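Asks: With the input below, show me the fold.
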Amino acid sequence: MTNIQIRKYRDEDAEIVKEIFAFGMSEHVPSTFTHILKQPPTQMVLMCTFCALMASSKSFLLPILAVTLLLAGARQMVVHMFNKYIETSCKSDLHNISETYLKQKDSCFWVAESDGRVVGTVCCVPNETAAGCLELKRMSVRRSYRGMGIAKALCRTVADFTRDRGYAAVILYTSVVQTDAQKLYEHMGYKKIRESVVPEFWTKIMSFTVLEYRLDLQQDRKRD
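Replies: Predicted coordinates for the structure are as follows:
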């Protein structure tokens, strides 16, 4: 990794951070759509639709068109879900990063900078459910800068910050479709401790699973 600097977020980074986040999330649309197609309920609906129209119309054209429209609708639904999540995030914690992360106790937001250009982000906050743990969030690296060790450096930055403040572990959440992220976290020593399906109607149908990972840290000092 050359010419890469990890530094704290500055207010002038706001728009580029949102851009990196939005592009990073949008990249998961194809893998999420593929995940949906592999689910038995999806395959059953497509097969039943095709067979029913085939039997009633005695034509290949109508069932093929119907299945194509269903697939297009399913993909549009995935795009809508991700766009909604991106919009909600940009209006919540990413709306005022300094206030949300830099001014709160045991929270921080960092960017990775290459030759003056922000190319990656990560942040952490105290986890709401696991006492004594910080939560790694908003990890994203521009596609053209991946494979350079930036994500690993961002992970280490969060781990060092967590250890310095005397917390026992880092917690993070990722999804079943983010296989590259899972490999990264496991390589960095994170252990998968829990799987859960997002409790919403469509995500239950899709079996969209959220994975919880934990990195236990050796404590060198007590928390202030």
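Asks: Every contact and neighbour count from this point should use C-alpha atoms.
Replies: Fine.
Asks: Which parts of the chain are strands?
Replies: 4-8, 108-114, 117-126, 133-141, 169-175, 191-197, 209-216 (DSSP state E).
Asks: Please dump these into JSON lines; it should also carry distance to Ser98 and mean neighbour count for every row.
Replies: As requested, the strands of the chain are exported to JSON lines (distance: least, CA to CA, whole Å; neighbours: other CA atoms under 10 Å):
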{"stretch": "strand 4-8", "distance to Ser98": "10", "mean neighbour count": "17"}
{"stretch": "strand 108-114", "distance to Ser98": "8", "mean neighbour count": "21"}
{"stretch": "strand 117-126", "distance to Ser98": "11", "mean neighbour count": "23"}
{"stretch": "strand 133-141", "distance to Ser98": "14", "mean neighbour count": "23"}
{"stretch": "strand 169-175", "distance to Ser98": "21", "mean neighbour count": "21"}
{"stretch": "strand 191-197", "distance to Ser98": "30", "mean neighbour count": "14"}
{"stretch": "strand 209-216", "distance to Ser98": "26", "mean neighbour count": "19"}
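Asks: Rebuild the ones you listed as JSON lines, extending it with distance to Thr32.
Replies: Output for those, formatted as JSON lines (distance: least, CA to CA, whole Å):
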{"stretch": "strand 4-8", "distance to Thr32": "31"}
{"stretch": "strand 108-114", "distance to Thr32": "27"}
{"stretch": "strand 117-126", "distance to Thr32": "22"}
{"stretch": "strand 133-141", "distance to Thr32": "17"}
{"stretch": "strand 169-175", "distance to Thr32": "10"}
{"stretch": "strand 191-197", "distance to Thr32": "14"}
{"stretch": "strand 209-216", "distance to Thr32": "11"}
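Asks: and this one, so I can compare the two:
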Amino acid sequence: MESIQNVENIRKFNRYYSNVLGKIDQEIYNQPFPFTEARVITEINLRNGCTATEVRETLGIDRGYMSRIVQKFEEEKIIFKHQSSDDKRQYLLYLTDYGKEIFNNLVENANREVGKMIQSLSKRDLSRLITSMETIESIFSKENSFQSEVSIRSFQPGDVGYVAHLHGRFYEKTYGFGQMFEYYVMKGLTEFMINSDGGDLWVAEVNGEIVGSIAITGSNDKVAQLRWFVLDGSYHGMGIGKKLMETALSFCREQRYQHVFLWTVSILEAARYLYQKYNFTLTEEKPNDEWIETTLIEERWDLNLADE
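Replies: Sure thing, here's the model as predicted:
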């Protein structure tokens, strides 16, 4: 029964989102380039030297329809063919200068219409929307979900700088945090490198690429602080955040810490959900006007390990 309900919920979302995309497509993909032709132009631009078969298989286009599109684009000087040096039977497709101009116009139109769609959303709702989309993409990505090798390890020379970079890039892109936040992160990491007694920093790697981090620093002999917990949004839904959290808390227990606390902000809903899952409780709130144009609410969360 639960399985049927899950299927129906997914189909319900699919119907709703298809309608949303349909409204955008109607505004963007008008004649003389309907939706499928615009997708072909986009794919040729991205691949820059692909065969018609590769485009057809990627987009799921009928062989005859694809042939007509290629012929039309050749006649209208949108694309040109070049014989493959590896296989003389194959011809590679490229956009002409005119074709690139068309592609750029499609991108501008798409950006404008999507901008209209999200202009009424608050920053909080927009960040939730982006995170949810990244989660869906991650879950259904074969590369991330089924073929990726995930590992958690202690930091090595060169990792700390990348952890700062990951924070700055992710929080600027997702939440609009400014330079003061990046300075705050780098300052703390620099102090950690000078004195890491009682703590450790771990990075999460996917196929050898650093995609997240977490750290424990010693506040005193009995109290630890959890810091620099971040995960690239493209890798949500793979259980990496859970692995990082369990690594950090296991370290605290091994070091016989009796209490762990952390500071976060109220807009980080995915992280707050994870903290609640691991029995952290919200204990303090304070305003922060330094990182973005509006006021953030910083939150302190605490976990008492002595009760375990």
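Asks: Find the nearest non-adjacent residue to the residue mapped onto Arg146 of structure 1 from structure 2, please.
Replies: Residue correspondence to structure 2 (TM-score structural alignment): Arg146 of structure 1 is matched to His236. Of all residues not flanking His236 of structure 2 in the chain, Thr135 sits nearest, at 5.2 Å (CA to CA, 6 or more residues apart in numbering).
Asks: mind checking how far the aligned partner of Ser266 of structure 2 in structure 1 is from Thr32 of structure 1?
Replies: Alignment note (TM-score structural alignment): Ser266 of structure 2 maps to Val176 of structure 1. To Thr32 of structure 1, Val176 of structure 1 is 9 Å away according to CA to CA, to the nearest Å.
Asks: what does Thr162 of structure 1 align to in structure 2?
Replies: Thr162 of structure 1 maps onto Cys252 in structure 2, by TM-score structural alignment.
Asks: Likewise for Val67 of structure 1?
Replies: Checking with TM-score structural alignment, Val67 of structure 1 has no match.
Asks: what about the closest residue to Val67 of structure 1 other than its chain neighbours, how many residues close to it?
Replies: Distances taken as CA to CA, 6+ apart place Leu46 nearest to Val67 of structure 1, at 6.1 Å, with adjacent residues excluded. Leu46 of structure 1 has 19 neighbouring residues, counting by other CA atoms under 10 Å.
Asks: matching residues in structure 1 for stretch 66-80 of structure 2?
Replies: By TM-score structural alignment, stretch 66-80 of structure 2 lines up with nothing in structure 1.
Asks: residues of that stretch that come out buried?
Replies: Buried residues in stretch 66-80 of structure 2, counted by 16 or more other CA atoms under 10 Å: 66, 69-70, 73-74, 78-80.
Asks: what's the answer for stretch 265-285 of structure 2, then?
Replies: 265, 267, 271-272, 275, 280-282.
Asks: again with stretch 155-167 of structure 1
Replies: Buried residues in stretch 155-167 of structure 1, counted by 16+ other CA under 10 Å: 155, 157-159, 161-163, 165-167.
Asks: Which pair of those residues spans the longest distance?
Replies: Greatest spacing in the buried residues of stretch 155-167 of structure 1, by CA to CA: Cys155 and Gly166 (16.9 Å).
Asks: Run through the residues that contact Phe140 of structure 2.
Replies: Contacts for Phe140 of structure 2 were tallied using CA atoms under 8 Å, 6 or more residues apart in numbering; there are none.
Asks: What does Phe50 of structure 1 correspond to in structure 2?
Replies: Checking with TM-score structural alignment, Phe50 of structure 1 has no match.
Asks: quick one, what contacts Phe50 of structure 1?
Replies: By CA under 8 Å, 6+ apart, the neighbours of Phe50 of structure 1 are 63-64, 66-67.
Asks: again with Glu172 of structure 2
Replies: Counting by CA under 8 Å, 6+ apart, Glu172 of structure 2 has contacts Gly178.
Asks: swap the cut-off to 10 Å and go again
Replies: Contacts for Glu172 of structure 2 (CA atoms under 10 Å, 6 or more residues apart in numbering) come out as 166, 178-179, 181-182, 291-292.
Asks: Out of those, which comes closest to Gly99 of structure 2?
Replies: Leu166 (35.9 Å).
Asks: roughly how far apart are the closest one and Gly64 of structure 2?
Replies: According to CA to CA, Leu166 of structure 2 and Gly64 of structure 2 sit 46 Å apart.
Asks: now Lys100 of structure 2
Replies: For Lys100 of structure 2, the distance to Gly64 of structure 2 - CA to CA - is 25 Å.
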